[in-house]
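Engineer: sequence-free structure coming up:
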């Protein structure tokens, strides 16, 4: 029975709780339904843009924003499951500071340098790779990120709103959960390297399903890299901003590559 009792030892309790919650949170998030895709891949290999509305001019700005909100379940699901609930667990169950889980500048010079060195590199990599139809099954998360318009000229205010939501509600929650809650939360039990690998393993599992195979492979490398950033800086901000740069740039490349001219 010793191995059963050791599961409940105080030094193991927090890590066990974190990993059990992570298993449920990632499972629920992964099974959230996807909205209609903005672009669809045709049988002949061409890409068509979905006709979201028949008479778009009749919609008000509020209606367009509401459509943007309700067609982004992956974003709001991440905000709840990876952001709000884990933050509540840290503050009210563990009675610890959020700054202890990476919501701090930490060693800010290292944070700044890592952002300056890697964010442009990620953006350049996505730009050079160009628009890949394999990503259209997943991205953009909401077909309404342009407010239902079919041009950047008309839809840019909604695109800015979408990217703001994406940055703060999705990517900040994502990085807090995998690199803060899971990684930092289990360091004292499993050690620094294994904590990075735990966060990487669980975040990679979150990519199973409709995500492109290369993206899922990239999640392994990204998880290790951003986990190392946290180890070096004691902050999630470097990983947050570089990960967000990658995702936002991907959406822009897809829009630019597949929108009708």
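Structural biologist: All right, it came through fine. Note that the structure is a prediction, hence the values are computed from the model and not measured. Numbers count the residues shown, from 1 in each chain.
Engineer: going by C-alpha atoms from here, please, whenever you check contacts or count neighbours.
Structural biologist: Fine.
Engineer: surely residue 122 and residue 242 touch.
Structural biologist: Yes. With contact defined as Cα atoms under 8 Å, residue 122 reaches residue 242; the gap is 7.2 Å.
Engineer: what about the strands in the protein?
Structural biologist: Applying DSSP state E to the chain gives strands spanning 39-41, 47-49.
Engineer: in contact with the nearest residue to residue 204 once chain neighbours are set aside, which residues are there?
Structural biologist: Leaving out its chain neighbours, the residue that sits closest to residue 204 by Cα to Cα, 6 or more residues apart in numbering is residue 219, at 5.4 Å. Residue 219 makes contact with 200, 203-204, 207 under the criterion Cα atoms under 8 Å, 6 or more residues apart in numbering.
Engineer: roughly how far apart are the residue nearest to residue 132 when sequence neighbours are not counted and residue 106?
Structural biologist: Once flanking residues are discounted, residue 132 sits nearest to residue 254: 7.4 Å by Cα to Cα, 6+ apart. From residue 254 across to residue 106, the span is 34 Å (Cα to Cα, to the nearest Å).
Engineer: got another, please set it beside the one above:
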């Protein structure tokens, strides 16, 4: 008499508890979407969404600047961070939020900074830059608004660096060589500069590559923030030097360093 095949039954691990839904999400993401595909799809969608809606130039009101800030923090930091952590089990360090290798990335910051800073300063003397920056028009009319804008831009730049050089780069690198992942994350980053000064749009291609190399070699997004924010500050100071000087005096006065 032939043996009956063993009965096949579906089993569920009772120990999973409330983690079952999260486990299902992980399986779905891993089975149907590769890390590179997920990063690329989300990157393109968010870059387009941010540019078309909240990523547009903020209006004159303070509320517009705050919405601009929150949109970047939610779309480019909070949501990608949760996807990477729960969908692909990437720790915050694996997402580029650790210090990485400072001995290596300090060199990249110094070299790229020395190359880029003079070029940015001369570029901002052009009329198209002068008429476009600071990005928040209200920052040209009040030193308080100028300082607020700098704080907002620091947070926005962190959001961009985390998303492109942390989230996208590290997920893409799970499916492709590092050099391809660096190019991969640069594409939506450059797309996000569409509609700005043409020179800046072209420069964003090279900046995206340089920042990608820095983040990958240094294993951290923080050197990219150190490179990116000073460039933004130089642009604003060059475009509105009188207001920047007033804001500087106000800042010194606020901390008791000015008479």
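Structural biologist: That came in fine, so what should we check first? Keep in mind that this is a model prediction, so the values were computed, not measured.
Engineer: residue in structure 2 matching the residue nearest to residue 204 of structure 1?
Structural biologist: Aligned by TM-score structural alignment, residue 219 of structure 1 pairs with residue 204 of structure 2.
Engineer: and its match, how far is that from residue 192 of structure 2?
Structural biologist: Residue 204 of structure 2 is 9 Å from residue 192 of structure 2, where distance means Cα to Cα.
Engineer: go on, residue 238 of structure 2?
Structural biologist: In terms of Cα to Cα, residue 238 of structure 2 sits 23 Å off from residue 192 of structure 2.
Engineer: then residue 253 of structure 2?
Structural biologist: 37 Å.
Engineer: neighbour count winner among these two?
Structural biologist: Taking neighbours as other Cα atoms under 10 Å, residue 253 of structure 2 and residue 192 compare with residue 192 leading, 23 against 12.
Engineer: so what corresponds to that one in structure 1?
Structural biologist: Residue 192 of structure 2 maps onto residue 206 in structure 1, by TM-score structural alignment.
Engineer: of residue 254 and residue 106 of structure 1, which one has the most company?
Structural biologist: Under the criterion of other Cα under 10 Å, the comparison of residue 254 of structure 1 against residue 106 puts residue 254 first, with 21 against 18.
Engineer: show me what that one lines up with in structure 2.
Structural biologist: Aligned by TM-score structural alignment, residue 254 of structure 1 pairs with residue 239 of structure 2.
Engineer: so residue 109 of structure 2 touches residue 222, yeah?
Structural biologist: No. Look at residue 109 of structure 2 against residue 222 with Cα under 8 Å: they stay out of range, at 10.1 Å.
Engineer: measure residue 82 of structure 2 to residue 99 of structure 2 for me?
Structural biologist: According to Cα to Cα, residue 82 of structure 2 and residue 99 of structure 2 sit 20 Å apart.
Engineer: sorry, back to before: contact partners for the residue nearest to residue 132 of structure 1?
Structural biologist: Counting by Cα under 8 Å, 6+ apart, residue 254 of structure 1 touches 130-132, 136, 140.
Engineer: show me the subset of those that structure 2 keeps too.
Structural biologist: By both residues aligned by TM-score structural alignment, their matches' Cα atoms under 8 Å, the contacts of residue 254 of structure 1 still in contact after alignment to structure 2 are 130-131, 136, 140.
Engineer: list only buried entries from those.
Structural biologist: Listed as buried from those are 131, 136, 140; burial here means 16 or more other Cα atoms under 10 Å.
Engineer: gap between the closest residue to the second one other than its chain neighbours and residue 126 of structure 1?
Structural biologist: Translated: residue 136 of structure 1. Nearest non-adjacent residue to residue 136 of structure 1, counting by Cα to Cα, 6+ apart: residue 39, 6.3 Å away. Applying Cα to Cα, the value for residue 39 of structure 1 to residue 126 of structure 1 is 19 Å.
Engineer: more crowded one of those two?
Structural biologist: The neighbour count for residue 39 of structure 1 versus residue 126, taken as other Cα under 10 Å, is higher for residue 39 (23 against 20).
Engineer: was I right about the more buried one contacting residue 132?
Structural biologist: No. Under the criterion of Cα under 8 Å, residue 39 of structure 1 makes no contact with residue 132, lying 11.7 Å away.
Engineer: any residues touching the host helix or strand of residue 245 of structure 2, and which ones?
Structural biologist: Using DSSP states H and E, the element containing residue 245 of structure 2 is helix 241-254. Helix 241-254 of structure 2 is contacted by residues 139-144, 146-147, 236-237, 258-259 when judged by Cα under 8 Å, 6+ apart.
Engineer: contact partners for the residue lying closest to residue 75 of structure 1 once chain neighbours are set aside?
Structural biologist: Using Cα to Cα, 6+ apart and skipping residues adjacent in sequence, the residue nearest residue 75 of structure 1 is residue 170, 5.0 Å away. Taking Cα under 8 Å, 6+ apart as the criterion, residue 170 of structure 1 is in contact with 75-76, 78-79.
Engineer: residue 170 of structure 1 maps to what in structure 2?
Structural biologist: Residue 170 of structure 1 maps onto residue 156 in structure 2, with residues paired by TM-score structural alignment.
Engineer: could you do residue 104 of structure 1 as well?
Structural biologist: Correspondence of residue 104 of structure 1 to structure 2, assessed by TM-score structural alignment: residue 98.
Engineer: excluding chain neighbours, what is closest to that match?
Structural biologist: residue 220 (5.9 Å).
Engineer: now do the same for that neighbour: its match in structure 1.
Structural biologist: Alignment note (TM-score structural alignment): residue 220 of structure 2 maps to residue 235 of structure 1.
Engineer: what segments of the stretch 51-200 of structure 1 are helices?
Structural biologist: 61-70, 73-78, 85-88, 108-129, 152-165, 172-175, 185-190, 192-205 (DSSP state H, counting those that start in this stretch).
Engineer: pull the residues that contact the longest one.
Structural biologist: Under the contact criterion Cα under 8 Å, 6+ apart, helix 108-129 of structure 1 has outside partners 105, 229, 232-233, 235, 237-239, 241-242, 245-246, 249-250, 253.
Engineer: buried ones among the residues you listed?
Structural biologist: 105, 229, 233, 235, 237-239, 241-242, 245-246, 249-250, 253.
Engineer: in helices, which of the residues you listed appear?
Structural biologist: 229, 233, 237-239, 241-242, 245-246, 249-250, 253 (DSSP state H).
Engineer: what's the most distant pair in these?
Structural biologist: Largest separation among these by Cα to Cα: 233 and 253, giving 30.4 Å.
Engineer: and residue 250 of structure 1, how far from residue 231 of structure 1?
Structural biologist: With distances taken as Cα to Cα, residue 250 of structure 1 is found 27 Å from residue 231 of structure 1.
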